[in-house]
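K.L.:
need a structure here:
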Amino acid sequence: MHGMACHFRHVTTVLRLARKDLETRHLASSDQERSTRGATPLNASTLIYSSRFFLEALRISLMDVATISLLALLVTIVVSCTIRLHVGFLAIGLAWLVGLYAGIDANQVMAGFPTRLFLTLAGVTLLFSQAQANGTLDRIARRAVLYCRGNAGVIPMMFFALAFVLASIGPGNIAATAIIAPMAMAVAGQVGIPAFLVAIMVGNGANAGSLSPIAPTGIIVNGIMADVGLVGFEWHNYLNNMVAHTVIAFGAYFLLGGMKLMRKRHTGEIEVPGNPGTEKATDWSFDRSHYVTMSVIFALIVGVIFFGINIGMGAFTGAILLSLLKVGDELKAVNLMPWRVIMMVCGVTVLISLLDETGGLALFTQLLAGMSTPDSVTAVIAFSTGFISIYSSTSGVVLPAMLPTVPGLANALGGVEPIAIASAMNVGGHLVDVSALSTLGALCMAAAPKTEDPRALFNKLMAWGLSMTIVGAAYCYLLFTVLEIGIQ
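P.N.:
Model prediction:
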């Protein structure tokens, strides 16, 4: 707000100078005319000269590049919340238009495309789409469920753990939920577990692992933070997000009926269905293709953690190896890849890069700083990020738009660790992602048993998502501001 006020004062000053110059020239002209043949109207040269001041003021007030670029970002966010339009493509188009106005060459605009991020996301999702297509991930999940042996209270916790592990090892939160939700809801219907509790555990379990350094969202977050100078916080991001979702999910689970389920047992046989779209199986046993796939994934994880190999290039190599060994169907895997999300992230990043160049990012940072204090910033940011994320993509739109402001926001407020602000954005944005309007919530609703009232489940998940804006703000304030946990 301070920046906008300064801008308005500058425009007012220019207009005042224009008026003063006009009056001065009018008086001079009038004196000259009166000395010859009396008073006459303003001459044309005076009007033309003075109008230049007015046009300059009009240009400054209406055509400020930083403001226009920020408005382009706001349009992108609003569209992502309200219209079924690919936001990534919209962001690229808006970036080009703003660049045209600002005199920025199209090649400079295209230079903002995150090639490294694109290749990393494409490689990782290709590898794990192959693991999904050949049934490896389904078999792992099914085997784990059978270990619960009919304990109704343990089954939702097992689904949380499964979703967490699958999201952490590479597929990410959306893919993990897509794999786990159908079997989780099917089992819940057989055992008598409320679908709402299963949705909370599956969705939050997947989100708990979403910021793993080798998961797509973790790659996005760490890449953006590295681009703005926040390097070395990969495990902070992962652990802070994991702890938040674990604490809140298990707290809600036991408060909302989990304790009663702990005393309930299912004595009949539990049928665990396969995931639609993957390779069918009759006995669900592991064969050569599944062991090879698991070995390649394990080798990639070891290589990334202990030998520092590039995860994107390593994943591409692993995917090609699976194809050469005839244990992976790359065409089916390519169809399973989340291309919409990948291009959404890349498109918004192009627009954010332009904002950085035009000063729009600095203006956005000033607006955020104007709403916060050093003590309240984590709560304010967590609430704001969470509220927008209810209606928009957290990894595709919200975090790519918000995370670049972290260094400037920390400097503007003073006395705040950048990782505290970044963690508030990450946690606040993800805690709401089991709402009925989010991808994870929608996947759980789509898989719910036919005996479940869809309207009631929708309302419960919507209430959960909205309540998480407040819970997330309180959690981030307590952990990252008061206790300063996870930011050192």
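K.L.:
can we go C-alpha only for contacts and neighbour counts from here?
P.N.:
OK.
K.L.:
Can you list the helices and strands that the helix or strand harbouring L197 packs against?
P.N.:
According to DSSP states H and E, L197 maps onto helix 195-208. Judged by 3 or more Cα pairs under 8 Å, 6 or more residues apart in numbering; DSSP states H and E, the packing partners of helix 195-208 are helix 154-168, helix 172-191, helix 234-253, helix 418-431, helix 439-447, helix 454-476.
K.L.:
let's see this one next to it:
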Amino acid sequence: MTILILAALAVSIGLGYVTKINIGFFTIIFAYLIGCFGMGLKPAEIIELWPVKIFFIIFAVTLFYNFALANGALEKLAGHLLYKCRKFPQLLPLAVFFASTLIAALGAGFYTVLAFMAPITLLLCKKTNMSMIIGGMAVNYGALAGANFMTSQSGIIFRSLMENVGIDSATGFTYATGIFVVTLIIPIIVLGLYTLWNRNSSAIHIEDIKPEPFDTKQKKSIFLIVLMMVIVLIFPILNLIFSDNALIAFLNSKIDIGFIAIIFALISLLMKLADEKKVMALVPWNTLIMICGVGMLIALGVKLGLITQLSDWLANNVPLWLIAILICLISAVMSVFSSTLGVVTPTLFPIVPAIALTSGLNPMVLFICIVVGAQASAISPFSSGGSLILGSAPDGVDRNVLFNQLLFRAVPIGLVAALIAVLVLKFVM
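P.N.:
Predicted coordinates:
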């Protein structure tokens, strides 16, 4: 049964890649077939494996953030941030990175940021003579790092997955903060080194065209996003600082980002900041189905003791110094062909507590290794991030050349940076 579940996951990924159908549908069917006919479970027991909490949180948060997407607030914010860099053209890669990071951190999420920032960035590359690979890496790195922020889409998913494996919310918040910080630092170093290397080059030119100012609805959306982030972040931070304060601990235990997001979504509807139908249509239903569908199959594996078996094998057969590096590499290989959020983290996060317990390694380091490894190869043209960048290439750009550059230049650069970061983490933590 254990081998069958692993095979089902691999087959689901393969079928999803070949057919271009959401792999969540395949994993749901496999969970039903294996669970009911192989393990003797009732259909109702299989349905209960659907991760309701993760589904609710992602739905609620993206619903609220979609108001700023629907009324153009985040897209206009990107234009203003890039305009600020017009007098320092050599800093354009870092400007693209920070613009993408900020927009993703404000709640747009990885896929949404790439969807509207990648075309802008690649067009900028063509107009300003910036390297397509560096531009692609900058927007991809930024979308990933920003989405990893504790209150943004990926950060919320990471925290929910951690809580599902028994990690309390305060510790999960700390671990998620570590993931965000590391995935923010790595791109700054990589892009900073590129900027220093090309500091004397005058190839990049930026047009001096000022974006239009924000309208009233856009200003209100940005204000509400910032206000919600303050409310959601302030209590976990205060709880870490004043851990003995009963009132802060009580308030922190009652603050839930999903319910807070629903409140702010309702406020946005009452203020008529965007069309309700358009906001609902922007909810990432594909991502929700993929994450929850894979979650059902993984939950079935947990019932069989799959997680314990995998963690025991790693702890007993792999040298201690190699475990973190191996996990990083496994994540990177998986991410070449699949989604970090939909496949890699739901599959590997559950094994972390057991590995940490048997090996003595810091769980935060292992969680960071998984995310850093997965995001190192997320720019692969076979993965969702790389395919979005490839599809955003403007007319006149040879997509075959860009395909090879993404796969054989951007991925190796990202992987080397990830492995160096893992080695540094091992000595620091």
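K.L.:
Tell me how they score on TM after superposing.
P.N.:
Overlay of the two chains. TM-score (TM-score structural alignment, normalised by the length of structure 2): 0.87; 408 aligned residues with a Cα RMSD of 2.4 Å.
K.L.:
Report how many residues lie close to the aligned residue in structure 1 for M132 of structure 2.
P.N.:
Mapped onto structure 1 by TM-score structural alignment, M132 of structure 2 lines up with A195. By other Cα atoms under 10 Å, the residues close to A195 of structure 1 number 25.
K.L.:
What residues does A195 of structure 1 make contact with?
P.N.:
Neighbour list for A195 of structure 1: M185, A188, G189, A448, P449, E452, L457 [criterion: Cα atoms under 8 Å, 6 or more residues apart in numbering].
K.L.:
follow-up on the earlier one: how far apart are the helix or strand following the helix holding L197 of structure 1 and its match in structure 2?
P.N.:
Using DSSP H and E, the helix or strand that follows helix 195-208 of structure 1 in sequence is helix 216-227. In the superposition against structure 2, helix 216-227 of structure 1 averages 1.3 Å from its aligned positions (mean Cα distance after the TM-score superposition for structure 1).
K.L.:
Would you check the span in structure 2 matched by helix 216-227 of structure 1?
P.N.:
With TM-score structural alignment as the criterion, helix 216-227 of structure 1 aligns to 153-164.
K.L.:
if we can go back for a sec, just the angle between the helix holding L197 of structure 1 and helix 172-191, please?
P.N.:
Following axes from the mean of the first three to the mean of the last three Cα atoms, to 10 degrees, one obtains 160 degrees for the angle between helix 195-208 of structure 1 and helix 172-191.
K.L.:
in helix 195-208 of structure 1, what's buried?
P.N.:
Residues 195-208 are the ones in helix 195-208 of structure 1 that count as buried (16 or more other Cα atoms under 10 Å).
K.L.:
now, which of those sits nearest L70 of structure 1?
P.N.:
L70 of structure 1 lies nearest to N207 out of the buried residues of helix 195-208 of structure 1, by Cα to Cα, at 29.3 Å.
K.L.:
Enumerate every residue touching the residue found closest to that closest one once you drop the neighbours it is linked to in the chain.
P.N.:
In this structure, N207 of structure 1 finds its nearest non-sequential neighbour in N173, 5.4 Å apart by Cα to Cα, 6 or more residues apart in numbering. Counting by Cα under 8 Å, 6+ apart, N173 of structure 1 touches A163, A167, G203, A206, N207, G209, S210, L440.
K.L.:
Mind telling me what N173 of structure 1 corresponds to in structure 2?
P.N.:
Match for N173 of structure 1 (TM-score structural alignment): F110.
K.L.:
so which of the helices and strands packed on helix 195-208 of structure 1 comes closest to F128 of structure 1?
P.N.:
helix 172-191 (8.9 Å).
K.L.:
mean deviation of that closest one from structure 2?
P.N.:
Looks like 1.9 Å for helix 172-191 of structure 1 (mean Cα distance after the TM-score superposition for structure 1).
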